[in-house]
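Q: with the sequence up front, the predicted model follows.
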Amino acid sequence: RDIVARAIAAEIAKQTQDFVSLDISRQPAEFVRQHFPSIHRHCLSQCGLDITRQAIPVRPVQHYTCGGIQTDPSGRTSLPQLYALGETACTGLHGANRLASNSLLECVVTARLAAQTIADGQAFQTEPFQRPSESPYAEADIFSDDLQNTFSRPVLQAFNQRHLGILRNDTDLRRAIAQLRLWKQNQAEPYTASEYENRNLLECSLAVAQAAYARRQNIGAHFNSDC
C-alpha cells in the first residue's frame, strides 16, 4: 500500500488535478455490482458516479501516526506494567508494513500473549529495549514565503499534507519542525475546547515531524527520499 500511495502521489504532482482515475468499466456491469457493492452504491448515491461506466477519482490517504510504541511479542514495553496492543504498538508480528485489517489479527494474538504473561507473573521480567540510534534533528530556522505565521486548523492541515505527507524529505521536515515550533511558541494559553484541540494538533504534528526527521531508515508507511 505504501508503494501504491507514493506512486499515486507522484502522478498527482505531475498534473493539475488533485487525483488520479481508477477505471473498472472494462468489466461487465454485473461483475462490478457483485464484487464492489458498497463502493458502487456510495459513488452512485453520494457522487453521482456510476463506476460500471465511469472512472473513480482516487487520492492516497496519509497515516501520520501508526505503530510507534516498540514492544515484545507479548505487548510489553520498556516501562514496567505498560502494555501496548493494536494500532499503537510496533510488535513486528506482521513485519514492517502492517496496515489496515491485519492489525486486528495482531490484537488477538498479542492480547492473548499479554494476558498470559500477566497471569504467569512475568509482567516485571522484561529487559529494557535497545532503542534504535537516531540522528538528532537539527534546530532549523528555514522558512519560505509559503509558510505563515498565523495559525489556523486549515493552514495546519494543508501544511502537514505538504511537508509531513506521503513523500517526505529532509528539507521539508526541517522546515516543518521550525514552523510548528513557531506556531506553538505563538499559541496563547488555551481556555476553550477548540483552543485545546488546536494545541494538541500542534503537539502531535511536531512529534510526527521530529520522529520522521530522526528516522534514517525507510520502513513501512514512513518514506524519506533523502534516506
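A: That came through, no problem. Source: prediction; values computed, not measured.
Q: drop to CA atoms for contacts and neighbour counts, all remaining ones
A: Will do.
Q: contact partners of the biggest helix by length in the chain?
A: Ranked by number of residues, the top helix in the chain under DSSP state H is helix 193-214. Residues outside helix 193-214 that contact it (Cα atoms under 8 Å, 6 or more residues apart in numbering) are 64-65, 134-137, 153, 160, 164, 170, 173-174, 176-177, 180-181, 183-184, 187, 190, 222, 224.
Q: structure B:
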Amino acid sequence: MNENREHLCDVLVIGSGAAGLSLALRLAPLGKVIVLSKGPRSEGATYYAQGGIAAVFDESDSIESHVQDTQIAGAELCDESVVRFIAENAKDCVQWLIDGGVPFDREESDSDDAPRYHLTREGGHSHRRILHAADATGMAVQNALQENVHNHPNIEVLERHNALDLITHQKLGNTGQPNRVLGAYIWNRNQEVVETVRAKFVVLATGGASKVYQYTSNPDVSSGDGIAMAWRAGCRVANLEFNQFHPTCLFHPEARNFLLTEALRGEGAYLRRPDGSRFMPDFDKRAELAPRDVVARAIDYEMKRLGADCMYLDISHKPADFIQKHFPTIHEKLLTYGIDITSEPIPIVPAAHYTCGGVIVDKEGRTDLDGLYAIGEVSYTGLHGANRMASNSLLECVVYAWAAAESITQALDHVSLPESLPDWDESQVSNSDEEVVIQHNWHELRLFMWDYVGIVRTTKRLERAMRRIQLLQEEVNEYYGNFRVSNNLLELRNLLQVAELIVRCALERKESRGLHYTLDYPNQLDTLQPTILTPDQPC
C-alpha cells in the first residue's frame, strides 16, 4: 500500500460469508482478490446458519419438486426461470463445497458405495433434501471456506474494514464516459482512517438488513450496507417489503440473536401455547411444517391474543439420544441458560431473519452498474418471491457465486484497472463529541420499525414510520457532513436508507402476500409482479 493508503486488485469482494468467500476462491487463480470483512471474517449470517442447504441428492426427489416447493413458499411471486436455474445447478455447487472440505452429515453405512448424505426436511419442503452438518451447517461451511481462503496466496482478507461508498465515474464527475464502478472507499477500523481500493470489478456480498429491526436473529454486521451503497450508486432494488421473520428465536433475558433451527420442527418439534396446547393445526393443515410466514404470523397472533411474552417449541417427546445427536449445539447452548430441551419446551419469539428483496441482478449476478455484481442476501434474484423457503439461502449464495465468477472470468482480461482515484476528503470535518446522538437515533429506528413495519402492518403505521425515517435522515445527513466517519455512523446511515426503501416498497404493495401482511389490504391481487424502485439519480 502506498502513502495515500490505496489498495489495488482485480476483484474487490465486500463481505466474507458463504457468497463472498466462494466467489473469491473461484476467481483467485485468475488474479488478485481483496475480501472486506466488517469484523472478524467469520462474523456474518453464514456462520450462524443452523439448518442446512437444499439440493436434490435423493433419488425419490426431483428438481421439479424443488422448484414447485419454492414457488409455493414464495406465494407464486418467484421468477420460475431463476428458481429452476438454481435448483438445476444446486447439486454441482454443493458438491463443490463437499470437495472443498465441508463435512455434511452422512448416513451410517458399512458399504463402500458412494457416500449417502443424511437429508433432513424443513418447512415448505415436500421431500428430505436438506444437507447439513448436525445443527451447525453454517459454521461448517464458513470454516471450510475460510481455511481454503487462508491457504490461497491471491486472496487478501481485510478484517475490521467497512465499505463506505462505491466509487463510480458519475460520482467523480466523469460524465463524458459510461458510468462504471471503479472501486470503493473503505473505513479501516483498526487505524480509523479512510482508504481507497481500485478494482476492475466489485462484488457486493454484504448480506441482509435485519439489523433495522429491534429483534433479529442476525449478527450485528447485517446492516444493509450493500443495498444502501448500490442504491446511492444508481442501482434499482426490488421486493424489500418482504422481510422474513424467523418464527423461533430463543426468548431469554441473557440471550441475543440465538436462532432455533427450522430442522427442529422438521424432526417433529411442536409449537405450544403457555398452557401446553398445540396451535399450528388451527392455522394451517401443514401445522408446524407450514412456511415461515404462516408460522411467524400464527405465533405473533397467539402472543397478542393471549398477552403472552412468548410461545414454546417442544421436542422433548423425542428420545433424548435422538435430540442430542441431531441438535448437539442447540442442546449444549440451551443448557447454559438452564433449559434442557430433552425434557422441557423452549420459550420462543419471532425475530427478523432474512431480507428477501435487494439489489436487482441478472442470472450472472450483474447489477445495473457496469462492473458491479451482487450475490447472496444483498441481491434480488427472483428466487425467494414473497417468502424464502428454508435452506434456499446458502444455496443461492453458492450458485450465484459460481455464476458471477463465470461472468467475471470471461470479462477480466478485457477490463483495465482504473487510473488513480482521489483520496477521501476529510478536510471539512471534525471529531464528534456526541456519539450519544447516533446511539439514540439507532435505537429509535429499530424500535419503530419493529412496531410499525413488522409482521402485521397497516398503511397508517407505514406512513408514521416514513415520517420518522425522514426526520432521522435529516439529522444523520447533517451529522455525516460535519463529523468524521465511525462504524456506528456508517451503519446508521445505511440502515436509514434501507428502512426508507423497505417502507416505500411496503406502501406500494396493495395486497397481503407472503411476508407482507397488511390489515388494510388482506387479500391477494390477481397480478403477480415484484415491487421495483428506481433511484432518481446516483448520489
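A: Everything's here; your move. Nothing here was measured: the structure is a model prediction, and the numbers come from that model.
Q: now the buried members of the contacts of helix 193-214 of structure 1.
A: Buried members of those, scored by 16 or more other Cα atoms under 10 Å, are 64, 137, 160, 164, 170, 173-174, 176-177, 180-181, 183-184, 222, 224.
Q: wait, which of these is closest to residue 111 of structure 1?
A: residue 64 (24.4 Å; Cα to Cα).
Q: confirm that that closest one sits in a strand.
A: No - read with DSSP: H, G, I helix; E, B strand; the rest coil, residue 64 of structure 1 is coil and lies in no strand.
Q: hmm, it is touching residue 163, no?
A: No - taking contacts as Cα atoms under 8 Å, residue 64 of structure 1 lies outside contact range of residue 163: 11.4 Å.
Q: which position in structure 2 pairs with residue 77 of structure 1?
A: In structure 2, residue 77 of structure 1 lines up with residue 367, judged by TM-score structural alignment.
Q: neighbours around its match, how many?
A: 24 (other Cα atoms under 10 Å).
Q: what sits closest to it if chain neighbours are left out?
A: Among residues not flanking residue 367 of structure 2 along the chain, residue 361 sits closest, at 4.6 Å (Cα to Cα, 6 or more residues apart in numbering).
Q: burial check on the one you found, number of neighbours?
A: 23.
Q: can you map out the helices along the stretch 251-400 of structure 2?
A: 262-266, 292-306, 320-326, 328-335, 393-411 (DSSP state H, counting those that start in this stretch).
Q: include mean neighbour count and distance to residue 378 of structure 2 when you put those into TSV, please.
A: Shown next, in TSV, are the helices of the stretch 251-400 of structure 2 (neighbours: other Cα atoms under 10 Å; distance: least, Cα to Cα, whole Å):
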stretch	mean neighbour count	distance to residue 378 of structure 2
helix 262-266	23	22
helix 292-306	19	20
helix 320-326	15	31
helix 328-335	15	28
helix 393-411	22	10
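Q: now tabulate these in JSON lines and tack on distance to residue 95 of structure 2.
A: Listed next are the helices of the stretch 251-400 of structure 2 as JSON lines, based on distance: least, Cα to Cα, whole Å:
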{"stretch": "helix 262-266", "distance to residue 95 of structure 2": "22"}
{"stretch": "helix 292-306", "distance to residue 95 of structure 2": "27"}
{"stretch": "helix 320-326", "distance to residue 95 of structure 2": "22"}
{"stretch": "helix 328-335", "distance to residue 95 of structure 2": "25"}
{"stretch": "helix 393-411", "distance to residue 95 of structure 2": "10"}
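Q: nearest to residue 139 of structure 2, of the ones you listed?
A: Of the helices of the stretch 251-400 of structure 2, nearest to residue 139 of structure 2 by Cα to Cα is helix 328-335, at 10.9 Å.
Q: what range in structure 1 matches the closest one?
A: Using TM-score structural alignment, helix 328-335 of structure 2 pairs with 37-44 in structure 1.
Q: so how far is that stretch from its chain's centroid?
A: When distances are taken as Cα atoms, centre = their mean, to the nearest Å, stretch 37-44 of structure 1 is centred 26 Å away from the chain's centroid.
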